[in-house]
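Participant: pasting the sequence and the predicted coordinates here, then a few questions.
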Amino acid sequence: MSTRTYRLEDPDLLRRLMQRTGDGRAVSIRGLAEAADVHHSTIGHLLTGQQERASENLAQAIADRVGVDLAILWIQDGRTARSLRRLVTTA
């Protein structure tokens, strides 16, 4: 079982991807929650920014349902993510 966490890069991007998923159809908050096996409030909190982080399993399930690679929506938390943020802010 993975203990890695991921940070949602852009809630608005997730919202747009939910409007037209990889199969061409929209998915609701409840539909995405069902696919990811979480309560619908978790998806709502991710979309509003109340929650920024998710387990690797949840992040992957969300990416899979909307039809994109994990790295399109999520940044792995940890040293690598902190280093990338430092590079962006100093550039």
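Facilitator: Received the coordinates, thanks.
Participant: contacts and neighbour counts: CA atoms only from here.
Facilitator: Noted.
Participant: Ala26 is in what secondary structure piece?
Facilitator: In the assignment (DSSP states H and E), Ala26 maps to no helix and no strand.
Participant: for it, grab the count of nearby residues.
Facilitator: Look at Ala26: counted by other Cα atoms under 10 Å, it has 16 neighbours.
Participant: comparison target below:
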Amino acid sequence: MTHPVPLYRLVSADLLRTLMRRTGTGASVSVRELAALAGIPHGTIGNLLTGEQEAVLASSAHSIAAAIGVDVLVLWIPEGRSAEHISGRAPAVAL
């Protein structure tokens, strides 16, 4: 029996963009800098900002939030089977 992989859906690309301009330290961070700090591919950050990708694995969501300096629930909504069922489709996801 396999367990579902926890996913987190981005609240808003605009919110991510805003938080990147002013992180928890007050500094701004670029797409590549955020990706490096979070330990994920920079394409993932770019895809989240363009809306091409809506969700990431829980570990990536936590890493991005920590790199920006906010609580994970400020930027992400945990997804579950019920959320997928309601929307009628699975969210686009990458590592």
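Facilitator: Okay, I see it. Quick caveat, the model's predicted, so the values are computed rather than measured.
Participant: any idea which element the residue positioned nearest the centre of structure 2 lies in?
Facilitator: Computing the C-alpha centroid of structure 2 and ranking residues by Cα atoms, centre = their mean puts Ala61 first, at 4.5 Å. Per DSSP H and E: Ala61 of structure 2 is located in helix 58-68.
Participant: how much space between Arg22 of structure 2 and Ser60 of structure 2?
Facilitator: 20 Å (Cα to Cα, to the nearest Å).
Participant: which one's more surrounded, those two?
Facilitator: Ser60 (20 against 14).
Participant: would you confirm that that one contacts Pro41?
Facilitator: No. Counting by Cα atoms under 8 Å, Ser60 of structure 2 stays clear of Pro41, with 10.1 Å between them.
Participant: hey, where'd the helices end up in structure 2?
Facilitator: Taking DSSP state H as the test, the helices found in structure 2 are 13-21, 31-38, 42-50, 58-68, 72-75, 81-87.
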